[in-house]
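Novice: here is a sequence together with a model predicted from it:
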Amino acid sequence: MTQLKPETRAWLNATGFAVHSEAPWLEALTHGSFNGGANAASEADYQRLEFLGDRVLGLSVAAWLYRAGDAPEGRLSQRLNALVSGATCARIARNVALPDHIRLGKQAREDGGADSDNILGDVMEALIGASFIEHGYEATRDVIYSLWAEELSGDSGKAKHPKSALQEWAAGNRRAMPNYEVIDRSGPDHAASFTVQVSIHGVGTAAGIASSKSAAEKRAAKAFLEEFG
C-alpha cells in the first residue's frame, strides 16, 4: 500500500493540513503522469479533488469578501476572481514549498511540471478538497484564510494595480517613469524574501518587501504613492 513520505506528511501538518487518513492526500498530490510502477493503474490523480477544492476555496473567499466590507457586487466578483485564480493558487503553493511534494512522472518533472502554474494551482485546490473530505468546511476555511492571509489583506483584484497607478502618476506629473531595482534577497528558495526599491528621478524612493519580486514591486509602488502621491 502506497504511503506518504514522512517528510511530506510532516510538511502537510506544518502547513495546516492535518493528516488523518493518507489516501486523500496521496490523491491530491498525484499528477496524472505519475508512474507508480506495478501499481500505476491504481494511482488516482488529483483531478476530482481539485474540482471539489475549487468550490470550497471560492465559497470561503466569497464569504470573507462579503464580511470584509460593503463593496458592490461587481467589485466583489473582480476581487474573488483574482484571489481564487490559478496564478494566485500557484503563488501560494510556491510560498509553502508545495513543488517539493508533488508526485510527478519523470518526463513531466523534467519538463518543469513542478514549477507549472497550472499544476501548482490545481494541486493546491486538490489539497483543499482533501482537507474538506477529512475535516469539513469550517476547518478547511480556516486553513484557507491562514494561507491566503497576505492575498486577502493585499490589493489582489482591486481596481488599479499600484504599479499602473504609479506609472500614471509619473506621466501626469511629467516625471520620469518609475525604476524598480531588487536591493536585497534573503532566505532559502522556498521561502525567499525580496526587497525592491522604486525610484523616480527628482522625486524620491520607496521600498517594498515580499516573498516574490513582483509582489515586492507592487508594495514599493504602493509605498511610493502613499509618501509622494
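Specialist: Arrived safely, thanks for sending.
Novice: only C-alpha atoms for contact and neighbour calcs from this point on.
Specialist: Fine.
Novice: find the residue at the geometric middle of the chain.
Specialist: Computing the C-alpha centroid of the chain and ranking residues by Cα atoms, centre = their mean puts I92 first, at 2.3 Å.
Novice: could you confirm that residue falls within a helix?
Specialist: Yes. Counting by DSSP: H, G, I helix; E, B strand; the rest coil, I92 is located in a helix.
Novice: give the buried residues for stretch 59-75.
Specialist: The neighbour-count check on stretch 59-75 (16 or more other Cα atoms under 10 Å) flags L59, S60, V61, A62, L65 as buried.
Novice: in helices only, show me those residues.
Specialist: L59, S60, V61, A62, L65 (DSSP state H).
Novice: the fourth one contacts A82, doesn't it?
Specialist: No. In this structure, A62 sits apart from A82 without contact. The criterion is Cα atoms under 8 Å, and the distance is 11.4 Å.
Novice: which residue ranges form the strands in the chain?
Specialist: 179-186, 193-200, 204-210 (DSSP state E).
Novice: of all those strands, which lies closest to A40?
Specialist: strand 193-200 (38.9 Å; Cα to Cα).
Novice: could you check how far A63 is from S164?
Specialist: Here the criterion is Cα to Cα, to the nearest Å. By it, A63 lies 29 Å from S164.
Novice: now do P99
Specialist: 31 Å.
Novice: let's bring in a second one:
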Amino acid sequence: MAETPDTALELKLGYRFQNQAVMDLALTHRSHAQPHNERLEFLGDAVLGWVVAECLYRMYPEWNEGQLTRARAGLVRQKTLAELADSMNLGEQLRVGGGIVLEGAARERALASALEALLGGIVLEAGPETAQSVIERLLRRWWPIISDFADHKDAKTRLQERLQGEGLPPPRYLLETAEGPGHRRRFRVRCEIPEQALSAQGTGGSVRLAEQAAAERLIAKMDHG
C-alpha cells in the first residue's frame, strides 16, 4: 500500500492518530476555517513546556534555575519547533486559507503552532505519558547541544543585567505599532533607557520578537557609543 502524506507525517511524528478528525484539526490554520488548531495548540504548548522542564530537571542536576530556564526556552521557542516541523515536512500538510501564502515569520509561527497542536491532539487521544514519549524522541536531536541553550542569554536578559550592573533600573519597552492581517502581523517596539537618553526600535512577528530586536539594537548602540 502506498504511503499517504498523512501516514508519512505520523511516521515522523512517531504516533498514529486514532481519529483522523483530530489530526486534521491540528493541521488547520486559523486562516482556513473554523474550528482551527489554536485550542489544541494551547494544550500542546502546556504539555511541551512541562515535559521539557521535567527532562532538564532530571538530566542536569548540576544546573541552576537560570540555566534550566534558558535551556527550556531554547527548546520550546518558535524557531526550534518550526525546524522540527520542517524536518517532518509538516508544511505540506498544513491547511491554510485560499490564496494565502505563509512566508518568513508567519510561516515559522504557523509551523510551530501546528506541531504544538499535534502534541495537544496526542494528549487528548492517548494521554500525557504518550505525548511525553513523543516529545522526548522529537527533541533528541537537540540534546547534544542543549548546553548551548543553557549558556545563551537573550538580548533582553543581557541588557537588563548590564543595566543592573550599572545601578540602573530595567529598560522600558513600548509597543508603537501593530500592523497587517492576523497571519502576517508585524509589531514595532521601542526600547528606552531614560536615564541615559538612549532608545532603539525593533520589529518582529510578535511583541516578544520585536522587544528582543529592539534590545539587541540598543546594546549595539551602547557598545558603539
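Specialist: That came through, no problem. Model, not experiment: these values are computed from the prediction.
Novice: just to revisit the earlier point, what residue of the second structure matches up with the residue nearest to the centre of the first structure?
Specialist: Under the alignment (TM-score structural alignment), I92 of the first structure maps onto L84 of the second structure.
Novice: re earlier: and P99 and S164 of the first structure? Which one has more around it.
Specialist: P99 (21 against 12; other Cα atoms under 10 Å).
Novice: surely that one meets L120?
Specialist: Yes. If you go by Cα under 8 Å, P99 of the first structure and L120 touch, sitting 7.1 Å apart.
Novice: list the residues that contact both of the two?
Specialist: Common neighbours of P99 of the first structure and L120, counting by Cα atoms under 8 Å, 6 or more residues apart in numbering, are A93, A114.
Novice: next, the distance between the ends of stretch 151-168 of the first structure.
Specialist: 24 Å.
Novice: quick check: buried residues in that stretch?
Specialist: In stretch 151-168 of the first structure, counting by 16+ other Cα under 10 Å, buried: E151, L152, D155, S156, G157, P162, K163, A165, L166, Q167.
Novice: just tell me what L118 of the second structure corresponds to in the first structure.
Specialist: Checking TM-score structural alignment: L118 of the second structure goes with L127.
Novice: would you map the helices across the first structure?
Specialist: Under DSSP H, the first structure gives helices at 6-15, 23-28, 47-68, 73-83, 86-95, 106-110, 117-135, 137-147, 149-153, 162-172, 213-228.
Novice: looking at it, the match of L118 of the second structure is touching T30, isn't it?
Specialist: No. In this structure, L127 of the first structure is not within contact of T30 by Cα under 8 Å, at 10.5 Å.
Novice: between the two, which is the more surrounded one?
Specialist: L127 (26 against 22).
Novice: and the match of I92 of the first structure, what does it touch?
Specialist: Taking Cα under 8 Å, 6+ apart as the test, what L84 of the second structure contacts is L138.
Novice: next one: it from R172 of the second structure, what distance?
Specialist: 34 Å.
Novice: next, find the distance separating the counterpart of G127 of the second structure in the first structure from C89 of the first structure.
Specialist: Using TM-score structural alignment, the partner of G127 of the second structure in the first structure is G136. Relative to C89 of the first structure, G136 of the first structure is positioned 20 Å away (criterion: Cα to Cα).
Novice: more crowded one of these two?
Specialist: C89 (25 against 13).
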